[in-house]
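Novice: Sequence and computational prediction follow.
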Amino acid sequence: LFDRVTVAVAASAGKAPFFTAQQRLEMLAPNVAQYPNVTLTTFNGLLVEFCMAQKADAIIRGLRALSDFEFEFNMALMNRHLEPRLETLFVMPNEEFSYTSSTLVKQVARYGGDVQKFVPPNVAAALRAAYASARHPPSPA
């Protein structure tokens, strides 16, 4: 669809991510290394301003379920209001993963469940390590 794709990790999202923006970027890197037209970066502030600075033509967003649509639709309309030249494209997941969310994946990982079906192996390993250390903190000396 595009000659180049920039995967932008929000550093200042309204959510409280489990991993820092830099950690998420580092986990993404090996999973897109085979695509020479894909670049990775972080950003702060409004996505639409970041897109304009990058000379992007479009934002690609995933829709898992109808519950995602209202939020994403409103965000796309706001972005269009802020920058009419910027398009938003929605993509749907394989039905097999339509119920999956980062919250559910983290919950499964927190209790030691296998999340490799939902995330790349390096991300599953990072979640496993992070939650294992949280379950078994170092003993006081």
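Specialist: Okay, I see it. Numbering: from 1, shown residues only.

Novice: contacts, neighbours, all on C-alpha from now
Specialist: Fine.

Novice: any idea which helix is longest in the chain?
Specialist: helix 66-82 (DSSP state H).

Novice: also this one, for the comparison:
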Amino acid sequence: MQQRICLFPGTFDPITMGHVDVINRAVSLFDKIVVGIGINSSKQPMFTVEQRVNWIHDIFKGDPRVEAASYTGLTIDFCKQINAHYILRGIRYVSDFEYEKAIADMNRMLAPDIETIFLTTAPAYSTISSTLVRDVIRNNGNVRMFVPEEVKW
């Protein structure tokens, strides 16, 4: 039987409690979730790829079903490389769904054998985004309630 491998792509700059919530709820649906850190040359991240990969390893060290990797290029090409037939996306608001559906539709046209699965975030985490967390960090604010304890810089 083929393993059910799912890619959860994003920048995870940094990984938030919302991301962790989605992964924890999705892990029972798949044999393996690869948290894929997409490298986009047009974006300048706050944290290095190595830092973000290490955080994911530390957060999920007790669960062999969760792995971390970085990739460049199309998400569907990385899915093929790791033999993932599913893409996981977290949805916070209706506006997220509209944006994510457009990407899912494009991916489906390019790779009809790869399904996109949407999970809504728990209400407690729906306002947390990596962008907002970075803004708080830049302004020397306390982000402890928004990121896992393993996220240190």
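Specialist: Cool, the structure landed. Computed from a prediction, not measured in an experiment: that's the story for all the values here.

Novice: before we move on, the earlier item: what's the first helix or strand after the longest helix of the first structure?
Specialist: Counting by DSSP states H and E, the element after helix 66-82 of the first structure in chain order, helix or strand, is strand 87-91.

Novice: What's the first helix or strand after that following strand?
Specialist: helix 102-110.

Novice: That following helix vs the second structure - mean distance after superposition?
Specialist: Mean deviation of helix 102-110 of the first structure relative to the second structure after superposition (mean CA distance after the TM-score superposition for the first structure): 1.3 Å.

Novice: helices and strands around that helix, which ones?
Specialist: Judged by 3 or more CA pairs under 8 Å, 6 or more residues apart in numbering; DSSP states H and E, helix 102-110 of the first structure is in contact with helix 121-135.

Novice: Pull out the buried positions in the helix it packs on.
Specialist: V123, A124, A125, L127, R128, Y131 (16 or more other CA atoms under 10 Å).

Novice: and that helix with helix 102-110, angle?
Specialist: Here helix 121-135 of the first structure runs at 60 degrees with respect to helix 102-110, directions being taken by axes from the mean of the first three to the mean of the last three CA atoms, to 10 degrees.

Novice: Give me the contacts around helix 121-135 of the first structure.
Specialist: Helix 121-135 of the first structure is contacted by residues M27, K106, A109, R110, Y111, G112, D114, V115, Q116 when judged by CA atoms under 8 Å, 6 or more residues apart in numbering.

Novice: Which member of those is positioned nearest L1 of the first structure?
Specialist: M27 (24.2 Å; CA to CA).

Novice: Spatially, what comes nearest to the closest one if we skip its sequence neighbours?
Specialist: Setting aside the residues directly before and after it, M27 of the first structure is nearest to V123 in space (CA to CA, 6 or more residues apart in numbering), at 6.2 Å.

Novice: which bit of the second structure covers the longest helix of the first structure?
Specialist: Under TM-score structural alignment, helix 66-82 of the first structure corresponds to residues 94-110 of the second structure.
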